[in-house]
Structures are given as structure tokens and as C-alpha cells.
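Participant: please find the sequence and the predicted model below.
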Amino acid sequence: MNDVFTLLCASNVVEAQRVKASLEENNIFPIIKDESESARLAGFGSTPMMQQVWVAKSDLKKAKSII
């Protein structure tokens, strides 16, 4: 995933969804990664309610200007 996408930000669920909506309004389609859900399903503890917003490397500059 790191070859094509890069981490834009990591934040709480509400903020991550706000960022996602703003990006999508500008034709940037991010990937939301929720490691807490993956950890929960695997039986491990994690920081609850945190998500990462990933965008294509080619969209990074535009995405940063939006957020």
C-alpha cells in the first residue's frame, strides 16, 4: 500500500470522516484505515476510535491544501 498511497493524517473517527468528505468533494478518494477495529477482531487491545486517512501519492499536495 505504501508504494501508491501515503498517510495524510490520523485522528478520531469524527475528524477522519470530515476529512474524507472534504476530500471526496474535491475528487480525491481516500482510504480509511481503522487499526482499532482490526485489533479488536484479532483479540488485541488498541487505541479506540482512531483512524488513518490515506491518499494516493499523486493527490497528496492537493489533499494537504484541502485539510
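Facilitator: Now that the structure is in, tell me what you want to look at.

Participant: contacts, neighbours, all on C-alpha from now
Facilitator: Fine.

Participant: could you pull out the strands for this protein?
Facilitator: Counting by DSSP state E, one finds strands in the chain at the ranges 5-12, 31-33, 50-56.

Participant: which strands and helices sit next to the shortest one?
Facilitator: Which is strand 31-33. Judged by 3 or more CA pairs under 8 Å, 6 or more residues apart in numbering; DSSP states H and E, the packing partners of strand 31-33 are strand 50-56.

Participant: ok, and here's another one to check against it:
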Amino acid sequence: MSDTTYTKIFSGSFIIVQLAMDRLKSAGINAIIKDESESGRLAGFGASIQGYQELYVSDDELEHAQAIIDSVNEELQP
């Protein structure tokens, strides 16, 4: 079993996280979405921020993933 660590590279609304996730997946990067509001709902607790998610990638893929996230952020700038 490998000792892989993950780093948060992005956080935001569900829609933007899904866009970033799609771009990462297209580049062959496996990312993990953390959604505490959904976890809380499933456990029977309320959530303070609905639709807020965090995106994590393996440290092995961090540099490539960060370049993709930077590109997504640039696209979203007005």
C-alpha cells in the first residue's frame, strides 16, 4: 500500500468544482471532492454552507493539477 498524501487545490461552489474536476479528469488526474455539507446531511446534521466543496489531488500530481486550476480560475475572471 502506498503512502499517498493529498493537498487541497481548490474550493468553491459545486458548479465550479465540477468544471475543475472535469478538466483534471481529462488530463488523467484523479481528484477527490470533499463536500462536508453532504456528509453532514447524510449524518443527520445541518450544514452552514450548501454547495461548498473542496478539491484535493495527490501530491504526486500537484504541480500539473495546479496549472489546470490556474487555467480554470483565469477563465472565470470577468
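Facilitator: That came in fine, so what should we check first? Bear in mind the structure is a predicted one, so any value in this text is a computation, not a measurement.

Participant: most neighbours per residue, which of the strands of the first structure?
Facilitator: Burial of these is given as mean neighbour count (mean count of other CA atoms under 10 Å); strand 50-56 ranks first at a mean of 21.

Participant: picking up where we left off before, and the strands of the first structure as a markdown table, adding distance to A63 of the first structure?
Facilitator: Formatted as a markdown table, those follow (distance: least, CA to CA, whole Å):
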| stretch | distance to A63 of the first structure |
| --- | --- |
| strand 5-12 | 8 |
| strand 31-33 | 13 |
| strand 50-56 | 8 |
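
Participant: out of these, which is closest to L23 of the first structure?
Facilitator: Closest to L23 of the first structure of the strands of the first structure is strand 50-56 (CA to CA; 9.3 Å).

Participant: check the fit of that closest one onto the second structure and give the mean distance.
Facilitator: Strand 50-56 of the first structure differs from its equivalent in the second structure by a mean of 0.6 Å after superposition (mean CA distance after the TM-score superposition for the first structure).

Participant: where does that strand end up in the second structure?
Facilitator: Aligned using TM-score structural alignment, strand 50-56 of the first structure spans residues 52-58 in the second structure.

Participant: and the strands of the first structure: which comes nearest S22 of the first structure?
Facilitator: Here strand 50-56 is closest among the strands of the first structure (CA to CA), at 11.9 Å.

Participant: what's that closest one packed up against?
Facilitator: Counting contacts by 3+ CA pairs under 8 Å, 6+ apart, strand 50-56 of the first structure packs against strand 5-12, helix 13-25, strand 31-33, helix 35-42.

Participant: right, I'll call it a day here.
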